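Peer 1: next one to model:
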Amino acid sequence: MASTATIHLVRHGEVYNPDKVLYGRLDGFGLSELGRQMAEGIAEHFAQRADNGHPLHLLASSPLQRAQETIAPLAAALQLPVIEEERVLEAENAFEGLSNVKHRLRRPRYWPLLLNPFRPTWGEPYKQQVERMLAAVKDLADRAIAEHGDGAEAVVVSHQLPIWVTRLWAEQQPLWHDPRQRECSLTSVTSLHIGPTGVESLSYTEPNRHLSDQALALPGA
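Peer 2: Sure thing, here's the model as predicted:
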């Protein structure tokens, strides 16, 4: 019988960003105090799952500071190393480093970046994001199964847009979307259930809903 695995894609916690910069892949954007509470909440969530018969076997994270800080309490609680996974990095964005992006979009100099929202022309193509995310998920699932057997589970801390477009792909939905409609709150868990044919189903949970409701709507998350 073919083996299975579950890869939990966790979005990082709230970032300290008082100037509301679209930070994208920039260095130096760590978690806020609320974000650190979210990271502790995620650690507790997976510790409870382990107590209920669903232990984690591998941990991986985007190299960005906010992702590394989100996974740190979980790694400490489980005493597991964290694999740094470049392929689950935040999407590239031409507006990275800017604040008040909506206002800036009124300027003609930025209009060429908005020509094709289906691709999108202002950043990394959605298809490319999905491809790199799926490659990372497959490798982690294969490794988890090889090292820990059928039913192995792993957590990967990533970023909203790459997680969301991967979910759209898994649900056979168009990758183009309204960003306001993303169901991927801070420290939410999008679980990909991997079988012989690849991603066979997914589930979504918000362990920190009570905290994410308090979070600021920040760009570049």
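
Peer 1: from now on I want contacts and neighbour counts done on CA atoms only, so please keep to that.
Peer 2: Fine.

Peer 1: after the top helix by length along the chain comes which helix or strand?
Peer 2: Longest helix of the chain, by residue count under DSSP state H: helix 126-148. With elements assigned by DSSP states H and E, the helix or strand that comes after helix 126-148 is strand 152-158.

Peer 1: packing partners for that following strand?
Peer 2: Secondary-structure packing of strand 152-158 (3 or more C-alpha pairs under 8 Å, 6 or more residues apart in numbering; DSSP states H and E): strand 5-11, strand 58-61, helix 65-78, helix 126-148.

Peer 1: and this one, please, so the two structures can be compared:
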Amino acid sequence: MMTKVSLVRHGLVENPGQVYYGRLPGFGLAPLGQAQAAAAGDYLKDGAVDAIYHSPMLRARQTAEIIRSRCGQTTPLAECDLLNEILSAYDGQSVAEMERRDWDFYHEVSLPYEQPEDVLARIVAFFDLARHKHPGRHVVGVSHADPIAFAIMWANQLPLSADQRKQLIVCGVPDSYPAPASISTFSFAATAERALLEFCYHAPSVPGTGPNDD
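Peer 2: Sure thing, here's the model as predicted:
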């Protein structure tokens, strides 16, 4: 038996002010993001999902709720801090400023802000939680782009590097970075030890979908 953990990036966010919202409250899904979440749910609904976890961010909770509406309203839904967005010094900065910085969250910052290894440690801890609570089952975790990107690098045994997180085409990610509502599935042996057997990536097709930077 295998334990499957599907990390889903939240759908596109309503962001009229064009800011990097990070962990700021109140940023929910745009209409296109809702459609992306529904497409992810339609892809997952035949996978016998045992539980759905989501980050504390509104956009992640909304994505999880839409996925559950497709997978069955009795599927347990729970918030999990391990899936949260990165803790960054740049929340509230303009998109223009972040583009000027090439979306660099990690250089020249110190505690309490996270580095890639801190983010990855949280996601690996979520993998362990899912394996221990749902052995041999399929679990969904709705998270954010960088946490998922670092998990993909880990699964493919790539050196952990912030500079390389948007160059994941070698890992089977066609856009080189997790797309909104994309599904990254990690299959583990249903044993006490953490043994990754397989990784696969899927981005459901929704008309008008394009990459965004969170």
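
Peer 1: what's next to the longest helix of the first structure, contact-wise?
Peer 2: Helix 126-148 of the first structure has contacts (C-alpha atoms under 8 Å, 6 or more residues apart in numbering) with 3-7, 57-58, 85, 87-88, 91, 119-120, 151-154, 162-163, 165-166, 169, 175-176, 194, 198.

Peer 1: pull the residues that contact the helix or strand residue 96 of the second structure falls within.
Peer 2: Per DSSP H and E: residue 96 of the second structure is located in helix 95-100. Outside helix 95-100 of the second structure, the residues that touch it by C-alpha under 8 Å, 6+ apart are 18-20, 104.

Peer 1: swap in 10 Å and give it another go.
Peer 2: Residues external to helix 95-100 of the second structure that are found in contact with it (C-alpha atoms under 10 Å, 6 or more residues apart in numbering): 17-21, 90, 92, 94, 101-105, 213.

Peer 1: re the thing from before, pipe the helices and strands packed on strand 152-158 of the first structure into TSV and attach distance to residue 27 of the first structure per row.
Peer 2: Listed next are those as TSV, based on distance: least, C-alpha to C-alpha, whole Å:
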stretch	distance to residue 27 of the first structure
strand 5-11	17
strand 58-61	15
helix 65-78	7
helix 126-148	20
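
Peer 1: what's the closest of the ones you listed to residue 45 of the first structure?
Peer 2: With C-alpha to C-alpha as the criterion, residue 45 of the first structure lies closest to helix 65-78 of those, at 9.3 Å.

Peer 1: what helices or strands is that closest one leaning on?
Peer 2: Identification of packing neighbours for helix 65-78 of the first structure by 3 or more C-alpha pairs under 10 Å, 6 or more residues apart in numbering; DSSP states H and E yields strand 5-11, helix 33-51, strand 58-61, strand 82-84, strand 152-158.

Peer 1: got a list of what the corresponding residue of the second structure for residue 98 of the first structure touches?
Peer 2: In the second structure, residue 98 of the first structure lines up with residue 93, judged by TM-score structural alignment. By C-alpha under 10 Å, 6+ apart, the contact set of residue 93 of the second structure is 18-22.
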